[in-house]
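# Quick one: sequence plus predicted model below, questions after.
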Amino acid sequence: MSSDKGEKWRYEASNMLHLTTQCKIRQCSRCHECVSYYCNTCTEDMCIRYINQEYLTIREKSRGIISRIRGQKIPNNIAIKKEIELEIEAVPKEVDVFGQGLYKSGRQMKGHTKNIARSYNCEDVKRRLVSLFWKQKTKLIWQNKLLQKTEDISVSAKNPVEFLRFTKHLQKRRFRIMIEDMLKLSFIYEEKTVTKNDVCRKLDTKETNIPKKRHPQTNLMLESMSTLWLKKSQSVPRVNRSVHISCNPVDGHFWVSDHEHICRSDKDHTLEIGRHGYGEHTVTGQGELIYIDRNYDIIKDCTKRIVLIDAKGGWKPKCIYCSPLTGDLLVGMATINHTAAKVVRYLSSGVEKQSIQYDDRQQALYTYPAYVTENRNGDIIVSDNYVVMVTDYKGGVRFTYRGSPDQGLAPRGVCTDPLLNILVCDCRSHGVHMLDKDGNLLTVLLQYAENSAGPWGVSYNEIDHVILVKGDTNNKVAVYRYLNRANYLL
C-alpha cells in the first residue's frame, strides 16, 4: 500500500513540474563510457579523453588562423586605431584653418559685389540692349522679306525650271545661316534667385575623402632594431645545397628547394622540380605553392598538379614570384641558348599581361634572371648576372645595383620588407645587403665567413616580421629579426 502511494506521489509531482518519467544516460559516442559533462547543443557526447584529443586536433588546424590573428589582425587594428586618434587630434585645427579661409573668401566676395554694384552703369546697359534689339529687328525684317519673295516666286512660277533659276541666284550658305538664326532663341537676361547654398558651393572648395577600407601605415607599426637578432635555426634534412626559400603568408611555414627537390618545413615529403634556374617556386596569398617542374611547366597545387602556364616555344621560365598586391605571376624567362631574357607578367589564370625585355633605347635589360620579386610600390626587382635590375610597374628602368666598385656583386636571392627595403644575398661578399627603395645601400645586414658558400636564399615572413636566410652547404634555415613592432603594439 505504501508503494502504491509513493508511485502516485511521484506521478503527480512529475505532472506538476512537467517532467517525463524517463531519463537519458549520457554515453561517449566513441568508447561508450558515461560522460561527466555534456552539452545539449552537441550532436555527439564524448568523454574527457576524447574531448582532449578533439581539442588538440582543432587547435592544430586553427594554429595558422590564430597566429595570423595575433601576428597581423590585432596589431593592424591597434595601428589603425592609432592613426584615427592622430586624425581626430588634427581635425579641429584643420577645421579652424578652413573656417578662417572661408570667412576671408566671403568678405572678399562681399567687397567685390559692392564694387561691381557701384560701378554698374544702368544707362549704358540700356543703350546696348536697345541697340542690340534694333539690329535683331532689322535682320528679322530683311529675312521675312526674302522668305516672302521666295514664297511668291514659288507660287507664281509657271514651271519648276523658272523657280530653280531664281533660287540659283540666292547665296545658299547665306540662306542656310538665315534659317539657323531664325531657329535660335537668344536670351539676353534670365532672372535667377541666388540662394545661400549657391554661395556655399562657390566658397567651399574643401574635399573630404573618406577611405572605404583603412590599411595601417607601416612606419607606425615597425621600427628598426639596433642589432640583428637570431631567433632560431631550423633544419630541413631532405634538401641539400638549397638555393631558394619561399615563405607561406598564411601560416608562416616555408618551402626550401635545391636544384632537384622542394620541401615544406613542417612536412617530410618532397617534390621534384627541374634544374632550370634558382627561384623556381613561390607561394600565393592563399598559401598555394606554384613551382616550375622538369618540363618547364608552371604548376599550381602540388597534389592536383594544375598547369597554369604551358612552356612551349623558345622561351623557358627560370624564376617565378606571385605578387601579393595583385595576385599576378612574375616569371623570369630566357631562351634555350641564353641569348635573350625577359620578365613576363601573367594573370592568376595564366593569361599573359605584360612583357618587359628592353629599355627606352631598345637595349636588353636582362641576361639571366635568376630570382624575381616585387616591392610594395610596384617595382619589379630581378637578380641577374652581377647586377640587380629594378624597373617600375610599366617596365621603365628605375636603378641598378652592382655592389661596391672594388668587389662587385654576385646576387642571388632577393626579397622586400614592409618598409620598402630590398634585401639581396651576395655570394661574393658573403652577406645580405639592405637597399632602400631608390637603390641606396643602407647596411650589410648579415655577414658570413669568407670561406662559406652563402647566403643564397632569403624570404620575409609577414606574420612574425622576420627574415629567413638559407646558406648553400648546410641544411639549416636561420630566422633573424631586424624589425620590431612599435612599443604601443607590444
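Right, received. Where do you want to start?

# From here on, just use CA atoms for contacts and neighbour counts.
Noted.

# Strands of the stretch 351-490 of the chain, start to end?
Along the stretch 351-490 of the chain, counting by DSSP state E, counting those that start in this stretch, strands occupy 352-356, 371-374, 380-384, 387-391, 397-401, 411-416, 422-426, 431-435, 441-447, 457-461, 466-470, 476-485.

# how far off strand 422-426 does the third one point, in degrees?
When axes from the mean of the first three to the mean of the last three C-alpha atoms, to 10 degrees is applied, the directions of strand 380-384 and strand 422-426 differ by 10 degrees.

# before we move on, back to that, would a markdown table of the strands of the stretch 351-490 of the chain with distance to L230 be doable?
Shown next, in a markdown table, are those (distance: least, C-alpha to C-alpha, whole Å):
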| stretch | distance to L230 |
| --- | --- |
| strand 352-356 | 38 |
| strand 371-374 | 24 |
| strand 380-384 | 25 |
| strand 387-391 | 27 |
| strand 397-401 | 27 |
| strand 411-416 | 18 |
| strand 422-426 | 17 |
| strand 431-435 | 14 |
| strand 441-447 | 11 |
| strand 457-461 | 14 |
| strand 466-470 | 10 |
| strand 476-485 | 5 |
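
# Check it against this one:
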Amino acid sequence: MARSQIQDVIRCQYCENEPAVFHCVPCGDELCPRCKVFHLKSKVPSGHNIVRLSERLHPANQIKMCEVHSSKAYEICCKVCQVPVCIMCIQEVHSEHAIGKIQDLYEKLKAETIEELTTIKTQLKSEISQRIKDYIMGEKGIKTSHEDIREKMKKQAQIFINDISAILAEALQESEKDERKYIVEIARHTAEAENFEQTLDQMIEKWETLTDSTHPVELILYRKQNPDIFKLLKLPNKLSIVMPSFSVGQINKSQNKHQFGKLITSKVNLIKSPVESSKHIQPTMSAKGNKSKKRVLERSVKTSQIKAEKRKLCYMACRDDRSAYISGDGPGIQLIDRSGTELDNISTDGEPIGLAVMLDRSLIYSEYDNKVIYKVALNKQKTEIISTEHNPGGLCCTKSGDILVCMGYRGTARVVRYNSTGRKIQEIQTDQNGERHFSDPFFICENVNKDICVSEWNFLKSKLVVLNKSGNLHFTYDGHVIASILKDRFQPSGVATDSLGHILIADRANNAVHLISQDGDFLSYILTENDGISRPYGISVDRHDNLWLVEQEKACVKVYRYL
C-alpha cells in the first residue's frame, strides 16, 4: 500500500524532486511551492492562473475554447454584449466595447440564477405540481363523465331502435298484404288466358285437318254450321302491372339530434397566470414566448431619421438593430448607424441591386449588369461567390444560411436558391401546371414559416407572390385598397418579414407600407403619406422588429417602431 502511494505522487515538472502542490490552468504545469514563485515571474501574454492541485478538475479551472475561434480560449468577457470572448473576438467585433473579467460576469449571473432558482423551487415547482394534479383530476372527471354519457346514449339509441323495429314490422306486414292481394288477382287472369290459349290450340288442330286431309265437303259443311266462329274469338283483357317500390325516407339530422338528445361538450378554460408569478424567469423565456406578447401599434413611432449623401437611395439591409447597409444611385455601399455616422464604405464595380447580411454577419450584394454576386467578409475581404446566367436582382439570406436570388425578366424570370458557398440547389420558375410565377421579380425575403415572399413588378398588374419552401404557390396579394389612403395602382417594392410572421410591403406609388399576415390577410397600413413618408423603396426589419425604410427620391433613411 505504501509503495503504491509513493508511486502515485505527482512530481513538480520543473525540479522533478518535490511533490507538486499547484496546477497552472493556462500552461497545464504541475508545480511545487518553490517553483510556483519562479513560474509566476515568467512573461506570457495570457498570464497565469494557478490553483491547488486538488482543484484543477473543477469546471471553473478548465480551459474553455472559443466557439468562433476554436484555437483560442475564452479569457475575458464583453460587458456590453454579456458574453465570454477570446482575443480574436475582441479584435473583430468587440474592440469598442468595455471588457471585464469572466469571473465578475459569472458571479453576477450566478447570483441572478440562484435567485431565479429559489423562486422556481419554492413557488413555481409547487404551483406546477398542483396544476398537474388538477389536470389529472380533470382528465379523470372527463373520462368518467363521458363513460356515463355513452351509456345514456346507448339506452336512448335502443329506444330509437325499438321504435324503428316496430315501424319496420308494420311496413313489412303492409308489403306482404299487398303482395298476396295482387298475386291472387294476377293468377285469375293467368287462368283465363291459359283457357283461351287451349281453345285456340283446338281450333288450329281442327282447321288444319279440314284444310289438309278431309273431304272438301266437310270444310264446307263446318263453315256453314259455324259461320261466325272466328269473329267470336276475343282475347282476354291485357294487364298493366305497376311494380311496387319503396320511397326511402330521409332523417333530418339537425332535428333528430335534438330528438335523440344533445351532448353538452367539455370545456377547458384557460386561466392566464398573473405576470408577477413569472417575473423572475422572464429573462430566460423562449423567444416564441416573448414574440407572442408583441402587438401592432395603432400608430408607428419614428425613432431615427438620417439624410444620406447619395442623390437617390434604393436598397437596404440591417446588419443589427443599430446599423444597416444602404446603396442607391451609382456604385458603392455604406454602413451607417442610427445617428447617420458612416461606419464603413465598400467600393463596388457597378451599382449594387440587392443587399443582404449572412449569418456570419458578412455582406452579400448583387451587380445586375455584371451578373455577379459578391461577398464581403468582416475583415473587408471581397470575393465573387456566384456568377449567374441571368441578371441578378434582389436577394436575401435564409434562416438556414441559404441565399435566395431574384433574376431574369419575363420568359427568364425565376428565383434561385444557392447554399452559403454559392452552389445552386433549387430553381423556381413555374407552378405544377407550367404557369410562370413571375414576370419581373425584384425584392425577396424569407418568412418565419420558410415561405418565400417576392415583390413582382408588372406593367399591367403588380403583386406580391408568396411561395412555400418547395416553390408551390401559397397566395398572391395585389393590394388592399382604401380610397382615402391609396390613390394609385399597387406598386410593391421592398418586402420584409418580422418575428411574428407579418409581411411588410413598401408601396412606392401610394407612399404606404402594407402589413399582411403570413396567409395573405390584410392587417393594416403601418405607414402612409400622412406619416410623412414619400416614395418608400427598400425596407428591412432588424432583430428587434424595428422597420428601417429608405425614401428613394429624398435619399433618406427612417427607422420606425410599429410593434
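Thanks, I have it. Just so it is clear, the structure is predicted and the values come from calculations on it, not from any experiment.

# TM-score for these two?
Once the chains are laid over each other, their TM-score by TM-score structural alignment, normalised by the length of the first structure reads 0.55; 320 aligned residues with a C-alpha RMSD of 4.5 Å.

# before we move on, back to that, now render the strands of the stretch 351-490 of the first structure as CSV, adding distance to K104 of the first structure and mean neighbour count.
Listed next are the strands of the stretch 351-490 of the first structure as CSV, based on distance: least, C-alpha to C-alpha, whole Å; neighbours: other C-alpha atoms under 10 Å:
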stretch, distance to K104 of the first structure, mean neighbour count
strand 352-356, 52, 15
strand 371-374, 48, 27
strand 380-384, 48, 24
strand 387-391, 47, 22
strand 397-401, 45, 16
strand 411-416, 49, 27
strand 422-426, 49, 26
strand 431-435, 48, 22
strand 441-447, 48, 15
strand 457-461, 53, 25
strand 466-470, 53, 24
strand 476-485, 45, 19
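
# Which one of those strands lies nearest to H269 of the first structure?
Of all the strands of the stretch 351-490 of the first structure, it is strand 476-485 that lies closest to H269 of the first structure, at 16.9 Å by C-alpha to C-alpha.

# how about the most far-flung residue of the second structure relative to its centre, secondary structure?
Centroid-distance maximum for the second structure: V217 at 109.9 Å, with C-alpha atoms, centre = their mean. Three-state assignment for V217 of the second structure (DSSP: H, G, I helix; E, B strand; the rest coil): helix.

# ranges for the helices of the first structure?
2-16, 48-61, 63-68, 74-119, 122-156, 160-168, 172-183, 196-203, 218-221 (DSSP state H).

# Nearest to L423 of the first structure, out of those helices?
Nearest of those (C-alpha to C-alpha): helix 218-221, 17.3 Å.

# my guess is V424 of the first structure meets H430, correct?
No. The pair V424 of the first structure / H430 is not scored as a contact, 10.7 Å apart, by C-alpha atoms under 8 Å.

# Using neighbour counts, pick out the buried residues of the lengthiest strand in the first structure.
In the first structure, taking DSSP state E as the definition, the longest strand is strand 222-235. For strand 222-235 of the first structure, a neighbour-count test (16 or more other C-alpha atoms under 10 Å) marks L222 as buried.

# now that strand and strand 476-485, what's the angle there?
160 degrees.

# Tell me the residues of the second structure aligned with strand 222-235 of the first structure.
Aligned using TM-score structural alignment, strand 222-235 of the first structure spans residues 294-307 in the second structure.

# Same question for stretch 174-188 of the first structure.
Stretch 174-188 of the first structure covers no residues of the second structure once aligned (TM-score structural alignment).

# before we move on, what about stretch 340-348 of the first structure?
Going by TM-score structural alignment: stretch 340-348 of the first structure matches residues 412-420.

# Enumerate the positions of the matching stretch that are buried.
Neighbour count says stretch 412-420 of the second structure has 412-420 buried, by 16+ other C-alpha under 10 Å.

# cool, stretch 342-352 of the second structure as well?
In stretch 342-352 of the second structure, counting by 16+ other C-alpha under 10 Å, buried: 351-352.

# Likewise for stretch 172-188 of the first structure?
M178.

# How about E389 of the second structure: what's its closest non-neighbour residue?
K371 (6.9 Å; C-alpha to C-alpha, 6 or more residues apart in numbering).

# Return the residue of the first structure aligned against the one you found.
Aligned partner of K371 of the second structure by TM-score structural alignment: Y296.
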